[in-house]
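In: Have a look; sequence and predicted model below, questions after that.
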Amino acid sequence: MRLTARKVDGSLRDLSRVKGLLERAFPKNEQFPMFLLRLRAWSSYVHFLAYYDGDDFCGFTYTVENEDMVFVLYLAVNDEIRSKGYGTAILTDLKARASGRGVALNIEPLDPHAANSEQRVRRLDFYRRNGFFSTDYNLIDGGDRYLILCTKEDFPVEDYIRVIKRISFGLHVPNVERVK
């Protein structure tokens, strides 16, 4: 496996595959419109990347960064090739690009009553295996609550808040609360 990353823009031949994967991989309430994602990706602090193994589309990431942290808004692996190490390879690339900065992301909390309970457990296990730690914080966005994971065990909450403000798209900034 030898991954390469290409910028997601109008010239990307797999733009429709990226859009389709976004729609399949994330609940509707977590999806920003593609035109807005592409527009914001013109900013120097946003990176919208499609990953390839040779010519094969493997997945994509959408990250927002500042001088202290990289926030992963989206990471999705092509559903036709999941469980083949591509997610780990993409995270390895992301952490290398972070150059020592913390990498943070949000996931749905564990809930044995949720329709996707097993998926939530697998997702948390995947990120833990790939060097992410559970933090003592949750992100509250509207009526949704998310666990915040980070590659820094001593979670720099102020850095996280600063970086998520960059992705607010001029809308509200979600709340960050310490778990009691």
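Out: In hand now; what should we look at?
In: hey, let's count contacts and neighbours off CA atoms from now on
Out: Noted.
In: OK, contacts around the nearest residue to residue 145 once chain neighbours are set aside?
Out: Among residues not flanking residue 145 along the chain, residue 139 sits closest, at 5.7 Å (C-alpha to C-alpha, 6 or more residues apart in numbering). Applying C-alpha atoms under 8 Å, 6 or more residues apart in numbering to residue 139 gives the contacts 106, 145-148, 174-177.
In: any idea which of those has the most stuff around it?
Out: Ranked by neighbour count (other C-alpha atoms under 10 Å), the contacts of residue 139 have residue 148 at the top, with 23 neighbours.
In: got another, please set it beside the one above:
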Amino acid sequence: MLQYFDVTRDAPWFPQVKALYESAFPANERIPIKHLLDDKIEREFWAFFDKEEGASGSVEDAATPMFCGFSNSISHGDITNIVYFAVEPELRCRGYGSQILQAIREKHPNSRIVVDIEVEEDSKDAEELERRNRRREFYTRNGFDASPVDYVWQGEHYRLLSAGGTVTEKEFRDFWKEILKDIPGAKYP
């Protein structure tokens, strides 16, 4: 069973979260991690741990829960946008990603949950296309459907997926306008 804790600069797991963030997302898809920690935007930045398995990955070492991944999301009104979400590479395909999504849904039972994925058609090679297809299939298995929203942010073309109801392009843009309204120079999708 997963448990989660807030990510702060002082948290003992911050180095693990930072390392996973930097390895899971290309530079053009990241914002400086300090912005994920500041309070200009109210975010849920969680580190997830398996308390049944220990840091070594064994049940015998369960006294030290195993770091599994993190999520970073923003909520406003009835929309929760999962901005960043990653599972440790060696733990993928073991159900942790689905459990993390379930924890977010439980926290926001009346929200439409949205995530964005890189558009498959834009992939430059077969390996990248395979990664994008696996990512889309993962979200589909977890109840996400394609929405009518595509956008470009920092040079990457994204498609929005949603669970719990569709989010229109206007709702998505209004969501980001509201979130970023007090941050000078911030660009929204």
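Out: Nice, I can see it. Everything quoted here is computed from the prediction, not taken from an experiment.
In: Let me see the TM-score of these two.
Out: Laid over one another, the chains give 0.87 as their TM-score (TM-score structural alignment, normalised by the length of structure 1), with 172 aligned residues with a C-alpha RMSD of 1.9 Å.
In: name the element the equivalent of the residue nearest to residue 145 of structure 1 over in structure 2 belongs to?
Out: In structure 2, the residue paired with residue 139 of structure 1 is residue 151, using TM-score structural alignment. For residue 151 of structure 2, the host element (DSSP states H and E) is strand 145-153.
In: Buried residues in the longest helix belonging to structure 2, which are they?
Out: The residue-count maximum for a helix in structure 2 (DSSP state H) belongs to helix 126-141. By 16 or more other C-alpha atoms under 10 Å, the buried positions in helix 126-141 of structure 2 come out as 129, 132-133, 136, 139.
In: thinking again about what came up before, format the contacts of residue 139 of structure 1 as TSV; extra columns: distance to residue 59 of structure 1 and secondary structure.
Out: Output for the contacts of residue 139 of structure 1, formatted as TSV (distance: C-alpha to C-alpha, whole Å; DSSP: H, G, I helix; E, B strand; the rest coil):
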residue	distance to residue 59 of structure 1	secondary structure
106	18	strand
145	25	strand
146	22	strand
147	23	strand
148	22	strand
174	27	coil
175	29	strand
176	28	strand
177	31	strand
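In: ok, of those residues, which one's closest to residue 87 of structure 1?
Out: Nearest to residue 87 of structure 1 among the contacts of residue 139 of structure 1: residue 106, at 15.7 Å, using C-alpha to C-alpha.
In: Report the contact partners of that closest one.
Out: Residue 106 of structure 1 is in contact with 72-73, 139, 146-149, counting by C-alpha under 8 Å, 6+ apart.
In: how close does whichever residue in structure 1 pairs up with residue 84 of structure 2 sit to residue 25 of structure 1?
Out: Matched by TM-score structural alignment, residue 84 of structure 2 corresponds to residue 74 in structure 1. Note on residue 74 of structure 1: its distance to residue 25 of structure 1, by C-alpha to C-alpha, to the nearest Å, is 9 Å.
In: Also residue 68 of structure 1?
Out: To residue 25 of structure 1, residue 68 of structure 1 is 28 Å away according to C-alpha to C-alpha.
In: which stretches of structure 2 form helices?
Out: 14-24, 33-37, 96-107, 126-141, 169-180.
In: All set now, cheers.
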